[in-house]
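Visitor: Pasting a predicted model and its sequence here:
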Amino acid sequence: MQWEGISEFVYVAENESFTLAAKKMTVSTAHVSRQISALEARLKIKLFYRTTRKVSLTEEGQVFYQHCRSVLDGLDAAERAITNLQSKPQGKVKLTAPVTYGEQQILPLVNDFMKHYPDVEVTAYLSNQQMDLLEGGYDLAIRLGKLNDSTMIAKKLGNRTNYICASPVYLEKHGTPQNLADLNKHSCLLGTLDYWNFSEDAKERKFRVSGRLRYNSGFGLVDAALKGLGIVQLPDFYVQTHLQNRELVSLLDNYRAPENGIWAVYPQNRHLSPKIRLLVDYLAQHLIPIHIN
């Protein structure tokens, strides 16, 4: 009984006409009129003002309409959710990711995903700038580190670790720093920031560093460290192989900053899409954690 007349009421409210509502519902005008009359009798309120020329909501009708519209929208969303769960992923996906991490870690997995789902089309834009997903029409973004407060949905895919390291040749010539203050005596290879992140006494600390080299390229900084030009702080995916091959040495491990997150971020209206849901799950499942001994 609670549902009877609700759809008819919403159609009449939105079309301001019993006749138009009946046409859109493919039922008779008499049926719509009976349902509205029964609904008003049940609620003991008048929902519409009726004249020969116009139908409009009463004050009570306006309040009731807002709630009924939300209920019908919820039912539509529920039906779409069930349909999407049963659907195979297909259509276009537009994503963005940081340049190096996207090249090394994300795009190879996206390629594997596309082999499993041939009806999916992917456009990827790699940028170290944080793109506006709604403005750019993106379905998905891969982001590293701490997230800003947002209305977006975020799923954690894994963690990354920043390492302080230098080549054995550099350390043999200039010595090995034992604490953060020792960094002031060394040539530090700088990225886009003037400070490095550490953990000291269980608290995160930013320590200002300096040097004669500054690049906005992780690969350029790795190469400089390998050639003995100084000490560098970089995420694990830049230095993993070189640390394992002893081409670089990890330093100040007791001061290493906590791991930070690798995230999939997407607009709320994308979370029911099979292609987005499956791609995010695929990345979370196959993104292999980096372990450096």
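Guide: That came through, no problem.
Visitor: contacts and neighbour counts: CA atoms only from here.
Guide: OK.
Visitor: Which helix or strand lies directly C-terminal to whichever strand or helix holds residue 75?
Guide: Element membership for residue 75 (DSSP states H and E) is helix 59-86. Under the assignment DSSP H and E, the closest C-terminal helix or strand after helix 59-86 is strand 91-97.
Visitor: here comes the other one, which I'd like you to weigh against the first:
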Amino acid sequence: MNAWDGISECIAVAECQSFTGAATQLGVSIAHVSRQITALETRLGSKLFYRTTRKVTLTEAGRIYYQHCRQMRDGLDDAERAISTLQDTPRGKLKLTAPTTYGETVIAPLINDFVARYPDLEVQCRFTNQKLDLILEGFDLSIRLGRLDGTPSAIMSQRLSSRRLYVCAAPDYLAKRGEPHSLSELSRHNCLPGTLDYWRFEEEGRERTIRIHGSITANSGQALLDAARKGIGIVQLPDFYVDPHITSGELVPILTRYQPSDEGIWALYPANRHLSSKVRMLVEHLGRHLG
């Protein structure tokens, strides 16, 4: 058995926690992954994984071996990226993650334009509102919105643009319930929460948070937007949700004197990886259009 045999399979199983997921990621059969892992464990004389019908987890020896293997693969990736910087044309694979709605409506069209211009590039997009571990899951680039609290030192960030939060409601709602002109009046209104039970404001240069409650709670900005457009209640949402509806008059921005400062839209990438030309050029492309 070659010393490199089974390493890709070991990394994939460790990160997917599944032989099936590893096979899908690598584009091979489950049987091939299983054979490679078994042969690797035999060669090492140590069990690397605990296997159950529901989950696959690393043993202590497996964790140590995975960490070293991942460093070796990252080194190989760095070597390939270093060569790719000598080329002016982005090519190869690039793995990216972004928030779901913002990714689907704003980032995806820009990615599509970029790939149309550079057809030798293969971009794998994962749109999710979960904050994924870029290094552990092998992402080259992540788009994040808002504050970067708790970003690891191993992650570099670059500001691409900004977003603005609006509190708004439909004209029908305001006609029935009246328009609030102070933060204290929100307690008398149907304020529709998202994943948090408070909204952020600025008053006399200081940040304030106001706890809110309403008849609908949703972890989806689109769901809250639809409720606001139908006159059900008041929402606080980023500009990319509400801008068209404010322009059309479907929604009316309120409490604008308490509007919080604009938040960043960021590109994040692992600091310990060579920034390849394809990542650099994509970040520049996003920055130009988002800015």
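Guide: On my side now, so go ahead. Just so you know, these numbers come straight off a predicted model, no measurement behind them.
Visitor: So after superposing, what's the score?
Guide: TM-score of the superposed chains, computed with TM-score structural alignment, normalised by the length of the second structure, equals 0.70; 212 aligned residues with a Cα RMSD of 1.9 Å.
Visitor: that older thread, I'd like to know which elements the helix holding residue 75 of the first structure is packed against.
Guide: Other helices and strands packing on helix 59-86 of the first structure, by 3 or more Cα pairs under 8 Å, 6 or more residues apart in numbering; DSSP states H and E, are helix 6-15.
Visitor: And the helix it packs on, what does it pack against?
Guide: Helices and strands touching helix 6-15 of the first structure, by 3+ Cα pairs under 8 Å, 6+ apart, are helix 18-25, helix 29-43, strand 55-57, helix 59-86.
Visitor: Among these, which comes closest to residue 211 of the first structure?
Guide: For these, proximity to residue 211 of the first structure was assessed by Cα to Cα; helix 59-86 is nearest, at 54.1 Å.
Visitor: quick check: angle from that closest one to helix 29-43?
Guide: An angle of 110 degrees separates the directions of helix 59-86 of the first structure and helix 29-43 when computed by axes from the mean of the first three to the mean of the last three Cα atoms, to 10 degrees.
Visitor: so helix 59-86 of the first structure versus helix 6-15, what angle?
Guide: Regarding helix 59-86 of the first structure and helix 6-15, their directions subtend 110 degrees when assessed with the same axes, to 10 degrees.
Visitor: Please state the offset of helix 59-86 of the first structure from the chain centre?
Guide: Relative to the chain's own centre, helix 59-86 of the first structure is displaced by 26 Å; criterion: Cα atoms, centre = their mean, to the nearest Å.
Visitor: same check, this time on stretch 239-251 of the second structure
Guide: Computed by Cα atoms, centre = their mean, the chain-centroid distance of stretch 239-251 of the second structure equals 24 Å.
Visitor: try stretch 169-186 of the second structure
Guide: The mean C-alpha position of stretch 169-186 of the second structure is separated from the chain mean by 33 Å, Cα atoms, centre = their mean.
Visitor: now do stretch 172-191 of the first structure
Guide: 37 Å.
Visitor: and that stretch, which stretch of the second structure?
Guide: Across the second structure, the stretch matching stretch 172-191 of the first structure (TM-score structural alignment) is residues 175-194.
Visitor: between the helices and strands packed on helix 6-15 of the first structure, which gets nearest to residue 205 of the first structure?
Guide: Residue 205 of the first structure sits nearest to helix 59-86 of all those, at 44.6 Å, using Cα to Cα.
Visitor: Return the set of buried residues in the closest one.
Guide: 61, 64-65, 68-69, 81, 84 (16 or more other Cα atoms under 10 Å).
Visitor: Contact partners for the closest residue to residue 260 of the first structure other than its chain neighbours?
Guide: Of all residues beyond its chain neighbours, the one nearest residue 260 of the first structure is residue 145 (5.0 Å), with distances taken as Cα to Cα, 6 or more residues apart in numbering. For residue 145 of the first structure, the set of contacting residues under the criterion of Cα atoms under 8 Å, 6 or more residues apart in numbering consists of 260-262.
Visitor: and those residues, which of them are in strands?
Guide: Taking DSSP state E as the definition of strands, the contacts of residue 145 of the first structure contribute 260-262.
Visitor: Could you point out the member of those that lies closest to residue 75 of the first structure?
Guide: Within these, distances to residue 75 of the first structure taken as Cα to Cα reach their minimum at residue 262, with 34.1 Å.
Visitor: Tell me how many other residues crowd that closest one.
Guide: 21 (other Cα atoms under 10 Å).
Visitor: Sounds good, over and out.
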